[in-house]
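S.K.: Predicted model, plus sequence, below.
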Amino acid sequence: MCTFYFLTCRAVAKVECDQEIRLLALAVIQTEAQAVAALAEQINAEFVSACRLMLACKGRVVVTGMGKSGHIAGKIAATLASTGTPAFFVHAGEASHGDLGMITRQDVVLALSNSGETEEIIIILPIIKRLGVPLIAMTGNPSSSLAKFATVHINVAVAQEACPLGLAPTSSSTAALVMGDALAVSLLQTKGFSRDDFALSHPGGSLGRRLLLKVADVMHSGSAIPVVSQDALVSQALLEMTDKKLGMTAVVDPENKVVGIFTDGDLRRMLEKNLNVHSTSLDQVMTRGCSVISAEILAAEAMQIMETKKINALLIVDEQQCLQGALNMHDLVRAGIV
């Protein structure tokens, strides 16, 4: 009985502890959500002025900060750079030890400090002033030294940190991050930054491949295209399919114009009818009116066409409907178009 009672108490305590953990996590999310919502009041004339300074910048936006603000500054710099506003991060602690040389008179400086009194930033303000570089300050204290010194000040003050001790930067760092995103996206839209522009700065990942890679880059061309004439026998088509290993073959007329396609599926349907592959003309069993695409469309569009039409292969043609290439789903998967 005592053992049962002890185990029951432990189980109840564990449930109560789990519930407390969930409540604590929810409180953090709610506190930070409120801090972000309150930022709407700060999208004002100062915010617009900051955007105007960065739009007029002939050099780079130099983003700086220390500690957690430094981490947020680095992310803001990366977001700006990837969305059409050339930017880079300078560690405030290193700035007074030589890295100030990275800043030119053509630049704009965006400095982050929740207190607005970060020593490593305050110490470099006279140099920024001497260079005549516009300074945008993002702080949680409009009365701070940094805010007063700045050309433009963006207020990211929060009512409270999500940390119950009120010490660890939580709500304040989230607010700064969101305000940075607001700046970057506002600049992106104002500049007319396009999907193609975005792709040029993201060539390495799957996103870049989806936005840049064209069908011409991944299709089989020349002697690698499986192709037979429309008067060929099914057995000849099978030899071509086996040789080119794409699970299909294009069927063309004497002028190399596509008249149809013969696939694994067509072969299965033919065998169900007990037709002889050595005597049956391809013209009798191929798929006419097959889907064809241009080599200049994005590979991602080809993938979408295949998924929508539930097919595994496409033929590529020119403006005269002459065969240029062939493509199957595996080619797109290998290219990273997923």
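M.R.: On my side now, so go ahead. Remember, it's a predicted structure, so these values are computed and weren't measured experimentally.
S.K.: make it CA atoms for all contacts and neighbour counts henceforth
M.R.: Fine.
S.K.: Assumed Leu314 was part of a strand.
M.R.: Yes - with DSSP: H, G, I helix; E, B strand; the rest coil as the criterion, Leu314 is located in a strand.
S.K.: mind listing what it touches?
M.R.: If you count contacts by C-alpha atoms under 8 Å, 6 or more residues apart in numbering, Leu314 has them with Ser291, Val292, Ile293, Ala302, Met306, Ala326, Leu327, Asn328.
S.K.: Kindly report the same for Asp181.
M.R.: By C-alpha under 8 Å, 6+ apart, the contact list for Asp181 reads Ile76, Thr79.
S.K.: C-terminal to whichever strand or helix holds it, which secondary structure element comes first?
M.R.: Taking DSSP states H and E as the definition, Asp181 sits inside helix 171-191. Using DSSP H and E, the helix or strand that follows helix 171-191 in sequence is helix 195-200.
S.K.: Please name every helix or strand in contact with that next one.
M.R.: Other elements packing on helix 195-200 under the criterion 3 or more C-alpha pairs under 8 Å, 6 or more residues apart in numbering; DSSP states H and E are helix 206-212.
S.K.: Which positions in the very next helix or strand once past the helix it packs on come out as buried?
M.R.: Using DSSP H and E, the helix or strand that follows helix 206-212 in sequence is helix 215-218. For helix 215-218, burial by neighbour count (16 or more other C-alpha atoms under 10 Å) applies to Val215, Ala216, Val218.
S.K.: Burial check on Arg334, number of neighbours?
M.R.: Arg334 sits with 10 neighbouring residues when counted by other C-alpha atoms under 10 Å.
S.K.: Check the secondary structure at Gly325 for me.
M.R.: Going by three-state DSSP: Gly325 is strand.
S.K.: Quick check: it touching Ala313?
M.R.: No - applying C-alpha atoms under 8 Å, one finds Gly325 not in contact with Ala313, separated by 11.0 Å.
S.K.: here's the one I want to compare it with:
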Amino acid sequence: MSSSEKQQIVLASRPEGRPAPSNFRLERAAVPVPAEGQVLLKILYLSLDPYMRGRMSAAKSYSAPVEIGQVMEGGTVAEVLESRHPGFKAGDVVLSHSGWQSHALAHGDQLRKLDPAAAPLTTALGVLGMPGFTAYAGLLTIGQPKPGETVVVAAASGPVGSAVGQIARIKGARAVGIAGGPEKCAFVRETFGFDVVVDHRAPDLAAQLAAACPDGIDVYFENVGGKVWEAVFPLLNPFARIPVCGLVAQYNSSGDFEGPDRLPIVMRQVLSKSLTIRGFIQREFVAEQRPAFEREMAAWIASGAVKFKEDIVDGLDQAPEAFIGLLEGRNFGKLIVKI
């Protein structure tokens, strides 16, 4: 690839069910030239996140889908190569939303400068970025854990789930994690410090979760759905709070769901137990809570109260397969592509 060319991965077709490599296409294009107020970025790191599956679909959602032939979207850490904006200069490192490509243009007002000396740059896409903020805002605003309460979170080895459990413990609650496989369960318990971890692959998941939560569940941070929700639901205490930020177990599903209609049962329990179930998108809380999050999370990391794990893949061409693996739980930690 010459210095005047860039690489980009576009959406080649919309997936039916599980995405396939054929749904993506690697292209080359000319490196763009910045206009007044813009900067030219060289992408260093790309974040891969479950929400991207929804952008591949044309179904109505809270954000517009990626169009066929359009660059896949995603958060990035980038270096400024050329600037026509007074607030940035060549060599600055910034947080952007430039998507799956090696170079991009961005307006200066869409960027946030990063200090490479303050924290590893990749953390701006993970524990100090959108996933960490999702955990912080959703748990503290909607979940509101109190000392002595039980907080349960699935995908506990991932960037959101691991932060949820550690923040819960900081607030004096008991953290119960659900993860996939012995290695991840051990890491969540021993490194992230959860009180109990249950393997969602266990055939007796429901019984193990009930044993791990003898006093029921006061907060369930929902980011998976599926059989995990079915195991959690009977254990919810009166006045339990359920922040809902994702349903990754259902992202590859299409058409009607199998099995009986459970909605009447759910709604009866919502009423009889006075449950609070609230879906949220982290951007709802950015204006009011982002400064406090950045201050508190940085302090928790510095003190060792919050730890994190990253799963870094080399090469933009590896992004499609890595993303497919993310939806199947093959990653271990925050999934990032080093461009």
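M.R.: Received it, and whenever you're ready, just let me know what you need. None of the values given here were measured: they were computed from a predicted structure.
S.K.: tm score of chain vs chain?
M.R.: Overlay of the two chains. TM-score (TM-score structural alignment, normalised by the length of structure 1): 0.30; 151 aligned residues with a C-alpha RMSD of 5.9 Å.
S.K.: closest to Ser82 of structure 1 among the contacts of Leu314 of structure 1?
M.R.: The nearest member of these to Ser82 of structure 1, counting by C-alpha to C-alpha, is Ala302 at 26.4 Å.
S.K.: List the residues that contact the closest one.
M.R.: Val215, Ile293, Leu314.
S.K.: and the residue nearest to Leu80 of structure 1 when sequence neighbours are not counted, how far is that from Ser171 of structure 1?
M.R.: Closest residue in space to Leu80 of structure 1, ignoring its immediate chain neighbours: Ala184 at 5.2 Å, by C-alpha to C-alpha, 6 or more residues apart in numbering. Using C-alpha to C-alpha, to the nearest Å, Ala184 of structure 1 is found at 20 Å from Ser171 of structure 1.
S.K.: Next: Val185 of structure 1.
M.R.: In this structure, Val185 of structure 1 and Ser171 of structure 1 are 21 Å apart, going by C-alpha to C-alpha.
S.K.: Counting neighbours, go ahead and name the busier of these two.
M.R.: Comparing Val185 of structure 1 with Ser171 by other C-alpha under 10 Å, the one with more neighbours is Ser171, at 26 against 18.
S.K.: Show me what the biggest helix by length in structure 1 is packed up against.
M.R.: Longest helix in structure 1, counting residues (DSSP state H): helix 2-38. Helix 2-38 of structure 1 is packed against helix 171-191, with contacts defined by 3+ C-alpha pairs under 8 Å, 6+ apart.
S.K.: Pull out the buried positions in the helix it packs on.
M.R.: Going by neighbour count (16+ other C-alpha under 10 Å), the buried part of helix 171-191 of structure 1 is 171-181, 183-185, 187-188.
S.K.: Kindly check the end-to-end length of stretch 270-289 of structure 2 for me.
M.R.: First residue to last in stretch 270-289 of structure 2 (C-alpha to C-alpha) measures 28 Å.
S.K.: Stretch 279-287 of structure 2 now?
M.R.: Distance across stretch 279-287 of structure 2, first residue to last, is 18 Å (C-alpha to C-alpha).
S.K.: can you count the residues close to Leu7 of structure 1?
M.R.: Residues lying near Leu7 of structure 1 (other C-alpha under 10 Å) number 11.
S.K.: Quick check: the gap between it and Lys14 of structure 1.
M.R.: Distance of Leu7 of structure 1 to Lys14 of structure 1, computed by C-alpha to C-alpha: 11 Å.
S.K.: got it, and Ala87 of structure 1?
M.R.: 49 Å.
S.K.: So these two - more neighbours on which side?
M.R.: The residue with more neighbours, out of Ala87 of structure 1 and Lys14, is Ala87; 25 against 12, by other C-alpha under 10 Å.
S.K.: That one and Phe6 of structure 1, how far apart?
M.R.: Distance of Ala87 of structure 1 to Phe6 of structure 1, computed by C-alpha to C-alpha: 61 Å.
S.K.: Next: Met241 of structure 1.
M.R.: Counting by C-alpha to C-alpha, the gap from Met241 of structure 1 to Phe6 of structure 1 is 72 Å.
S.K.: Check the burial of the residue lying closest to Ile154 of structure 1 once chain neighbours are set aside by counting its neighbours.
M.R.: Nearest residue to Ile154 of structure 1 in three dimensions, chain neighbours excluded: Met138, at 4.8 Å (C-alpha to C-alpha, 6+ apart). Neighbour count of Met138 of structure 1, defined by other C-alpha under 10 Å: 28.
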